[in-house]
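Visitor: Here is a sequence together with a model predicted from it:
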Amino acid sequence: MTDEGQGSVAATSGLARRLCALALLAASGGLLASACASNESSLFIRMRMAPTEDCSSITCGPGEEFWTADEVDAAYDFSHSATLLVGNQIVQRGDSDVLRTETSRVQLYEAEVRVADLAGTPMTEGYVVPIAGLVDPGSGGDAGYNCTEVLLIDGATMDNLRFQAAALERDIEVVATVVVRGRTLGGQEVETAEWSYPVRVCFGCSPCVDTAPPSCCQSSASEECQELDEIERTCSGRVGPKDCRDLGETCGEHLDGFGL
């Protein structure tokens, strides 16, 4: 963006704030105040939710378990998603006494994601992904909450990180910065402030287990292969053991297949 374009954006933003302030002074009641409220304070990302120990489910809520960083092995993960807790601080507008419907619920529809290294250098271009979720309004000073699944590292970015981690023979530390956007049932557009989350990306750092005999990696159809014990799975976002049967080939064949 040129300097002229940046000045135009700043001028437009400043004019919008002044018009909004004049409207608030001239209008009575809280409805207009809600329309002019800062989008970044109305909707916010609170944290990355942690799955249960068996990786089967995630419970959403500000008092539930959460993670402060993820780790991904690019040799086995071709993209990476996380469940984020989103809060809604827009005040309730519904009133059953006057048959007024609730318009402050927020329907989430997209997330914009940028991935950069610790120095702030972009790893790839940012991208926008569709998301889903309906977040209820706050009540009694507390925000309403719901979860949404966001693609923190897309396939193109993971390809780039895989190549770097393999070439450098070390982990790559990146930060995924997310903005979540939604629309109230009353038609107001809202979005969160930028929320950043660290992810460590490695290549081939997970212990990968071949079956005995190794031919069972390709096919488990024989009785001998069917009786083999399963490898305990690791939740997405954590590095852990990999089972060659999930790959359809031996661990060595899988890693060699990247040609890195």
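Guide: Ah, there it is. All values derive from a computational prediction rather than experimental measurement.

Visitor: From now on I want contacts and neighbour counts done on CA atoms only, so please keep to that.
Guide: Noted.

Visitor: Buried residues in the lengthiest helix in the chain, which are they?
Guide: Within the chain, and with DSSP state H defining each element, the longest helix by residue count is helix 3-26. Within helix 3-26, the residues scored as buried using 16 or more other C-alpha atoms under 10 Å are Cys20, Leu24.

Visitor: for that helix, packing partners?
Guide: helix 31-35 (3 or more C-alpha pairs under 8 Å, 6 or more residues apart in numbering; DSSP states H and E).

Visitor: residues in contact with the helix it packs on?
Guide: Ala23, Leu24, Ile90, Val91, Gln188 (C-alpha atoms under 8 Å, 6 or more residues apart in numbering).

Visitor: just checking, what packs against the next helix-or-strand element following that helix?
Guide: Using DSSP states H and E, the helix or strand that follows helix 31-35 towards the C-terminus is helix 39-42. Under the contact criterion of 3+ C-alpha pairs under 8 Å, 6+ apart, helix 39-42 touches strand 189-191.

Visitor: buried residues in the strand it packs on?
Guide: Quick answer for strand 189-191 (16+ other C-alpha under 10 Å): Val190, Glu191.

Visitor: Going by contacts, tell me the helices and strands next to the next helix or strand after that strand.
Guide: Downstream of strand 189-191, the first helix or strand assigned by DSSP H and E is strand 195-202. The contact analysis (3+ C-alpha pairs under 8 Å, 6+ apart) places strand 195-202 against strand 70-73, helix 155-168, strand 172-184.

Visitor: what does strand 195-202 contact?
Guide: If you take C-alpha under 8 Å, 6+ apart as the criterion, strand 195-202 is touched by 45, 68-75, 161-162, 165-166, 170-179.

Visitor: one step back: can you tell me which of the helices and strands packed on strand 195-202 comes nearest to Arg114?
Guide: Ranking the helices and strands packed on strand 195-202 by proximity to Arg114 (C-alpha to C-alpha) places strand 172-184 first, at 5.2 Å.

Visitor: shouldn't Arg93 be in contact with Asp136?
Guide: No: the criterion here is C-alpha atoms under 8 Å, and Arg93 misses it with Asp136 at 11.3 Å.

Visitor: Give the intersection of the neighbour lists for the two.
Guide: Joint contacts of Arg93 and Asp136 (C-alpha under 8 Å, 6+ apart) are Ser104.

Visitor: try this one next to it:
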Amino acid sequence: MNASRGLATRLCALALLTASGGVLASACADNESSLFVRMRMARSGDCTVSCSPGEAFSTQDAVDAAYVDSHSATILVGNQIVERGDSDVLRTETSRVQLYEAEVRVFFMDGQPVNEGYVVPINGVVDPGTSSDAGYNCTEVLLLDGATMQDLRAQAAELNGGDVEVVTTMVLRGRTLGGQEVETAEWSYPVSVCFGCSRCVDTIPPICCSDSTSEDCKDQEEVEGSCPGTRGTQDCRNLGQTCAQYLASFRF
């Protein structure tokens, strides 16, 4: 009788362990759907961003490596973990996700890696979803770091104004207020990189490029710039020299 009871106890424990393992495996598998990347937010005319899935978004970035040393983007992140807080029993909300890092890799269109990848800190708190709707918030992610941009700049310079097409992939990681680690599935985003393909404007007289305080330069209008992720007109006064001098200063 005792032997039978012991066997039953062991079988029950094994069943519980198996069930528990199933729950844990399911929780791990669900991590990539609990937290997800929705889209790259577009900037409005004044270069501001609204963090909502109903706002405008971008499907590709284009940067001129002659005028930027790195490139970041505003990413909309969703949280599908359900709310767990309950004021009636004084239970705090543990399903908010604190974002803390992004693992980024960059590839050419043929799949060859541009770099070995890098991990960068990110920040932002994503509220839990309500009912069937996810909670959302934005975070800034470094799509092309300085070393990657330097490599792409040299390759783009050889194309004489042509584009180097790359795909940036990212995995964003966070931690719930309850201590659960979550991460997104890998998300890809294309970026076109050129060198010196943007329109660059010299002042008249050109001396104003390097000395805007001169008497002849006081009434000159500013050149309207562009938002990050787009190519726009460059003003030589921001470079401290004429456009030709600036581009010639690069050594590859």
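Guide: Yes, it's here. In this text, all values refer to a predicted model and were calculated from it rather than measured experimentally.

Visitor: Need the TM-score from the superposition.
Guide: The TM-score (TM-score structural alignment, normalised by the length of the second structure) is 0.89; 236 aligned residues with a C-alpha RMSD of 1.9 Å.

Visitor: What is the nearest of the contacts of helix 31-35 of the first structure to Leu228 of the first structure?
Guide: When those are compared against Leu228 of the first structure (criterion: C-alpha to C-alpha), the nearest one is Ile90, at 54.3 Å.

Visitor: quick revisit: list just the nearest of the contacts of helix 31-35 of the first structure to Gly257 of the first structure.
Guide: Closest approach to Gly257 of the first structure among these (C-alpha to C-alpha): Gln188, at 49.0 Å.

Visitor: What lines up with Gly259 of the first structure in the second structure?
Guide: Mapped onto the second structure by TM-score structural alignment, Gly259 of the first structure lines up with Arg251.

Visitor: typed the wrong thing, it's Cys225 of the first structure
Guide: That one, Cys225 of the first structure, aligns with Cys217 by TM-score structural alignment.

Visitor: can you pull the contacts of that match?
Guide: Residues near Cys217 of the second structure by C-alpha under 8 Å, 6+ apart: Pro205, Cys208.

Visitor: repeat for the one 5 residues further on
Guide: Residues in contact with Glu222 of the second structure (C-alpha under 8 Å, 6+ apart) are Asp235.

Visitor: go with 7 Å
Guide: Shown in contact with Glu222 of the second structure (C-alpha atoms under 7 Å, 6 or more residues apart in numbering): no residues.

Visitor: and Arg93 and Asp136 of the first structure? which has more neighbours close in?
Guide: Neighbours were counted for Arg93 of the first structure and for Asp136 using other C-alpha atoms under 10 Å; Asp136 has more, 23 against 16.

Visitor: before we move on, what SS does the aligned residue in the first structure for Val120 of the second structure have?
Guide: Alignment note (TM-score structural alignment): Val120 of the second structure maps to Val129 of the first structure. Assigned by DSSP: H, G, I helix; E, B strand; the rest coil, the conformation of Val129 of the first structure is strand.

Visitor: whereabouts in the first structure does the helix or strand that contains Glu140 of the second structure align?
Guide: Element membership of Glu140 of the second structure, judged by DSSP H and E, is strand 135-144. Residues 144-153 of the first structure are where strand 135-144 of the second structure lands when matched by TM-score structural alignment.

Visitor: That stretch vs the second structure, average distance?
Guide: Superposing on the second structure and averaging over aligned pairs (mean C-alpha distance after the TM-score superposition for the first structure), stretch 144-153 of the first structure comes out at 0.2 Å.

Visitor: How about residues contacting that stretch?
Guide: 60-61, 79-89, 111, 113, 131-138, 176.

Visitor: which among the residues you listed end up buried?
Guide: Buried among the contacts of stretch 144-153 of the first structure (16+ other C-alpha under 10 Å): 60-61, 79-80, 82-89, 111, 113, 131, 133-138, 176.

Visitor: quick one: contacts for Ser44 of the second structure?
Guide: Taking C-alpha under 7 Å, 6+ apart as the test, Ser44 of the second structure contacts no residue whatsoever.

Visitor: quick revisit: which ones among the contacts of stretch 144-153 of the first structure lie within strands?
Guide: Among the contacts of stretch 144-153 of the first structure, DSSP state E puts 80-88, 111, 113, 134-135, 176 in strands.

Visitor: which one of these sits closest to Asp229 of the first structure?
Guide: Among those, His80 lies closest to Asp229 of the first structure (C-alpha to C-alpha), at 27.4 Å.

Visitor: how about the nearest residue to that closest one, chain neighbours excluded?
Guide: Nearest non-adjacent residue to His80 of the first structure, counting by C-alpha to C-alpha, 6 or more residues apart in numbering: Ile153, 5.0 Å away.

Visitor: How many neighbouring residues does that neighbour have?
Guide: Ile153 of the first structure: 25 neighbours (other C-alpha under 10 Å).

Visitor: still on that earlier bit, so which of the contacts of helix 31-35 of the first structure would you say is closest to Arg233 of the first structure?
Guide: Ile90 (40.1 Å).

Visitor: so what's the match of Val120 of the second structure up against?
Guide: Per C-alpha under 7 Å, 6+ apart, neighbours of Val129 of the first structure: Glu110, Ala111, Glu112.
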